[in-house]
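Participant: Sequence and predicted structure below; questions after.
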Amino acid sequence: MKTLLKNGLIADGSGKPLYKADVLLSGNVIEKIAENVVAEDAEIVDCTGLVVAPGFIDAHSHNDFFYDYPDAEKFYRPFLRQGITTQITGNCGFSPFGIAADSKFKDKVGGGLFHAKNPGSFKEFVSSAEGNLFVNVVPLVGHGTTRISVSGYDPTPLSPSQIEEEMKLVDEAMENGAFGGSFGFMYEPGMYSKTDELLAFASRIQKYDGILTIHPRAESKVALGYPLISKPHIEIALDEIIDIMEKTKVRTEYSHLIFVGKSSWPSVEPMLKKLHDYNEKGFRIAYDCYAFTYGASVITIVLPPWYLALSKEDRKKPFNMFKLKVMTYLTKVLLGIDFCDFTVAYVSDEHKQYEGKTVSECAREEGLSDFDMYIKLVDLSNGQGRLYLDKYYNDQIINRLMTDDLSVFMTDAWVEEAGTQNGAAFQCFPYFLVRAKQNDIPLESVVRKMTGATAERFKIPQRGFLKEGYYADVTVFDYDNVKVDPKTPDFTPKGIKHVFVNGEAVVKDEVYSAKTAGKVILKK
């Protein structure tokens, strides 16, 4: 099967200026890029006035957990419809592989955020996923999963022999083609790991020339576990990442660089400066970001551990409620957020009336204070609800990161089974295109951050660029007519005209077709 993309404007992923040419796809590879290509046996797709780019690469995903679900296709459809053909998975310490066959803790894989139906070794994951993927997957092994394999959620420091047991799981993944590993310092059990274990994991990833992605311990000015009187906690968390990098020389990716709450925004420039300074020293550290100002969170995000540990009866005692009210107020002030920044994503199947509204809007409708409404929502969901928390960025910060040399783009989003969806799962990459046009950011630069720059950073072979002999992952879009609707999270973006995964047309004239054309990409 051959497809000839005629008369398009080529954004090849290198950052070079766009140029006009034809692109001939033959099977799963790009056969020819030139002007006036003739291929009488090819299906011709007229790309006049359209941009032809490499398939977009999502630098931070968790979609390795859904490929073996009975309804797996729905978890990948919105990513393909926004032009994404490849996703870096296994982030934040979570991967569905990296666990021993005899582990007693397989049910804990996913850290409560995700559920792995068949957790096992890396080789088992590759065998199971092949032929069942809708996108290409670039796998990382999650430190949280390897630690779960050894000791579950036990906070006790690992012994030297337990660390060595953990490293054997890392070896199995890296020797069979994983691209690196990940830490999740905000999640169990990664939050319990001591320095010796973290350095052992990072060193083992470095041994294989892998990349280490790190979800930091703090993403705001104030976070639990740090002294109140200190420099911003988000900057202390960056120091921890840099210390691991310096001691192990591992290639490092700061996952989803966000600045939660207005009080954190003054840390943007100092942190960017530090990242650039270390690159000038010869270290390899960079970051990824997304196009929305909000992100997903649990409904208990501002509740302290002492309150969550209380019984339902003790929570209602006047002193405890007063103490909580004071602490919640102080937390909001210190972070620079308020209940009007909390959008309800999900409470329960019986309480859908709250979905898509802020806590403040719900409070006004029910004649309650914002605080009382928030506690009501927590109780109705048994503490299991979800929120979208605003003020991760403002538009100026997003533009700043989009034009920074060290950024690449990602979604860090997944399709939810119920409730309000995360807009990043449906519109993130087209939203970057819209922002680029609004702010006169060169298109070739933005496409590079979606494609070639990510491929180079993660060392993904033969993808991320339009080059002859490379795999035929291609996204064609109408730059002048790309449309998103940030106020409607599950809006299908307009202007993403054609998408090819390994030469298979999965979007044609903006019409989606479900095809398991994806591959597990292995590090050579």
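Facilitator: Okay, I see it. Bear in mind that the values here come from a model prediction, so they are computed numbers and not experimental data.

Participant: CA only for contacts and neighbour counts going forward, please
Facilitator: Will do.

Participant: what about the residue lying closest to Cys340 once chain neighbours are set aside, which helix or strand?
Facilitator: Spatial nearest neighbour of Cys340, chain neighbours left out: Ser360 (5.1 Å); criterion: CA to CA, 6 or more residues apart in numbering. Using DSSP states H and E, Ser360 sits in helix 359-366.

Participant: ok, second structure coming up, stack it against the first:
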Amino acid sequence: MKFNESLFDNEQTRKEFLQTTSALLISLSALSLLHCSEEAPQKPSKNLNWITTKPEKRPVMNVAYSPTRILLKNGIIIDGSGKPPFTGDVMINGSTIEIITPKQINFKGTTIDCTDKIIAPGFIDAHSHLDWILPLDGHPELKNPFMEQGITTTVTGNCGYGVAGFMPKSKYLAFIKNIGKGFFSGDSSTQKDKFVQKLAVSLTSMQQYLSYCRQHGIPMNMANLAGHGTTRMSLRGYESKPLDKDEMKTMLYHLEQAMDEGAYGVSFGLQYEPGIFATNDEIAEIAKLVKKKDKIVTCHMKAYSALSGTYPLKPFGTPHNIIAINEMIDIAKQTDIRLQLSHLIFVGTKTWKTCPQALSIIDKAIDSGLDVQFDTYAYHCGTSVINVFFPSSFLAQTPQIYEDKVALLKLRAQLELIVALLGFGYNDIQIINANNPELAKFNGK
């Protein structure tokens, strides 16, 4: 596959470069992360042989009428304990689950027939960015798709993009606010929302953010993380140089404060600016703090493909995604943290063969006594931004590097090599939101 031949013409200006690459990549949806199938989904089977207690074998129990009671009757109950499912009844009294039983409940009050339907505890979404969305007024189109799937608890603040835990009155808070706009999908109707107005202005601490959520009300439970990337950004923007001792001390202070005020841990986004500039020593120091607080670390790792812009290109070396997994597990060994590897995916057809090796590395870490887990998603597409394609050395020099013709030619060569060797390219990309009025015509293409 060839890139646009005009992409790096000598006459090209920085604006033209940004428009071209943004039109192709920014706010993209990758269509070939694991494997995309266009086959129509099969209709689910109604074979109920997997249910241990069949309806015809159920004894009866009587429950007295109460106007506060609601009976869920004849459902397939999966209680979350790991036990086999069974057909049964669930009695709810006000806000309390009063009875869960394989027996038939005889009840004269409000009853909901759940025949052939599953009754289960609310699902936990282990990885979302709803901390930027849930406090908004209205916008059911952004919230309901989660609740309609049965999600009642969500883990937020992932990929280093925390919504609070910043240095107050930082001159870089506008950068963080702009990140928030990306999560709002560039929807102009949100810009007058109270939460958006307060975001990264008067809501900078985790206490302020969580207090706002409690007072305003949000539609589901939330376990929020402090984001290394946005906290670091509040100190020094997108500066790529390593933190000095004072900056490190300040960042650790704000992350510790965020955890003391309710954050469940710290997330890293090591493929995004400024997390991509963090050294392993910086990551380890934060991990030690998280361990001290008995919290968790989640990590969007440095690479999810066999070749990436994050590490030096060595076509026949160790796959980059394997290097990234090993680096984080090494930090877990050093610090004994509880580690969650975020959205374990394998980008590009040439990366798929690394899946057994990746799982083996994680299994060995668990067998050695480390508390390492990973999450993934049940579909074969993913969403990210243009920066994940660019090497950290390139991102460290933006925006000035856009005027460097030699650097642009080098970038083109690197991207061409990745496309050729990875099995992933423009044909696997769809633009979701160019986040620019001039480029809106490319959305959805």
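Facilitator: All right, it came through fine. All of these numbers come straight from a predicted model, not from anything done at the bench.

Participant: just to revisit the earlier point, what residues does the helix holding Ser360 of structure 1 touch?
Facilitator: Here helix 359-366 of structure 1 makes contact (CA atoms under 8 Å, 6 or more residues apart in numbering) with Phe339, Cys340, Asp341, Phe342, Thr343, Val344, Tyr354, Ser369, Asp370, Asp372, Met373, Tyr374.

Participant: So which of these is the closest to Lys262 of structure 1?
Facilitator: Asp341 (11.2 Å; CA to CA).

Participant: What does the closest one correspond to in structure 2?
Facilitator: Mapped onto structure 2 by TM-score structural alignment, Asp341 of structure 1 lines up with Asp428.

Participant: gap between stretch 120-131 of structure 1 and the chain center?
Facilitator: Distance of stretch 120-131 of structure 1 from the chain centroid (CA atoms, centre = their mean, to the nearest Å) equals 21 Å.

Participant: in that stretch, what's buried?
Facilitator: Gly120, Ser121, Phe122, Lys123, Phe125, Val126, Ala129, Glu130 (16 or more other CA atoms under 10 Å).

Participant: before we move on, back to that, which of the residues in the helix holding Ser360 of structure 1 are buried?
Facilitator: Buried residues in helix 359-366 of structure 1, counted by 16+ other CA under 10 Å: Val359, Ser360, Glu361, Cys362, Ala363.

Participant: In a markdown table: those, plus distance to Phe283 of structure 1.
Facilitator: Below are these laid out as a markdown table (distance: CA to CA, whole Å):
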| residue | distance to Phe283 of structure 1 |
| --- | --- |
| Val359 | 43 |
| Ser360 | 45 |
| Glu361 | 47 |
| Cys362 | 48 |
| Ala363 | 49 |
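
Participant: Excluding residues flanking it in the chain, which one is nearest the aligned residue in structure 1 for Thr111 of structure 2?
Facilitator: Alignment note (TM-score structural alignment): Thr111 of structure 2 maps to Ile44 of structure 1. Nearest non-adjacent residue to Ile44 of structure 1, counting by CA to CA, 6+ apart: Leu4, 4.8 Å away.

Participant: What is the aligned counterpart of that neighbour in structure 2?
Facilitator: Aligned partner of Leu4 of structure 1 by TM-score structural alignment: Leu71.

Participant: list the contacts for that match?
Facilitator: Contacts here follow CA under 8 Å, 6+ apart; on that basis Leu71 of structure 2 touches Asp89, Val90, Met91, Ile92, Phe107, Gly109, Thr110, Thr111, Ile112.

Participant: Let me know whether my guess that Gln373 of structure 2 is in a helix holds.
Facilitator: No. Residue state for Gln373 of structure 2 (DSSP: H, G, I helix; E, B strand; the rest coil) corresponds to strand; a helix is not indicated.

Participant: any idea what it aligns with in structure 1?
Facilitator: By TM-score structural alignment, Gln373 of structure 2 lines up with Ala286.

Participant: Can you match the contacts of Leu71 of structure 2 up with structure 1 and say which hold?
Facilitator: Shared with structure 1 under both residues aligned by TM-score structural alignment, their matches' CA atoms under 8 Å, the contacts from the contacts of Leu71 of structure 2 are Asp89, Val90, Met91, Ile92, Phe107, Thr110, Thr111, Ile112.

Participant: Now list the buried members of those residues.
Facilitator: Asp89, Val90, Met91, Ile92, Phe107.

Participant: quick one: contacts for the aligned partner of Ile133 of structure 2 in structure 1?
Facilitator: Counting by TM-score structural alignment, Ile133 of structure 2 lines up with Phe66 in structure 1. Applying CA under 8 Å, 6+ apart to Phe66 of structure 1 gives the contacts Ala72, Phe75, Ala116.

Participant: Kindly recompute the last result at 7 Å.
Facilitator: Ala72, Phe75 (CA atoms under 7 Å, 6 or more residues apart in numbering).

Participant: and the longest helix for structure 2?
Facilitator: When secondary structure is assigned using DSSP state H, the longest helix within structure 2 turns out to be helix 405-422.

Participant: Mean deviation, the helix or strand following it versus structure 1?
Facilitator: As assigned by DSSP H and E, the chain's next helix or strand after helix 405-422 of structure 2 is strand 429-431. On superposition with structure 1, the mean distance recorded for strand 429-431 of structure 2 (mean CA distance after the TM-score superposition for structure 1) is 2.1 Å.

Participant: Strand 429-431 of structure 2 packs against which elements?
Facilitator: Secondary-structure packing of strand 429-431 of structure 2 (3 or more CA pairs under 7 Å, 6 or more residues apart in numbering; DSSP states H and E): strand 28-30.

Participant: Taking structure 1 as the reference, give the residue range the strand it packs on aligns to.
Facilitator: Residues of structure 1 offer no counterpart to strand 28-30 of structure 2, counting by TM-score structural alignment.

Participant: which outside residues touch that strand?
Facilitator: Here strand 28-30 of structure 2 has contacts from Cys381, Gly382, Thr383, Ser384, Val385, Asp428, Ile429, Gln430, Ile431, Ile432, using CA under 7 Å, 6+ apart.

Participant: Now do the same for the fifth one: its match in structure 1.
Facilitator: The reference is to Val385 of structure 2. Using TM-score structural alignment, Val385 of structure 2 sits opposite Val298 in structure 1.

Participant: close enough to count as contact, that match and Tyr388?
Facilitator: No. Counting by CA atoms under 7 Å, Val298 of structure 1 does not reach Tyr388; the two are 8.3 Å apart.

Participant: who's more crowded, those two?
Facilitator: Tyr388 (23 against 18; other CA atoms under 10 Å).

Participant: The more buried one and Cys340 touch, don't they?
Facilitator: No. Between Tyr388 of structure 1 and Cys340 there is no contact under CA under 7 Å: 10.8 Å.
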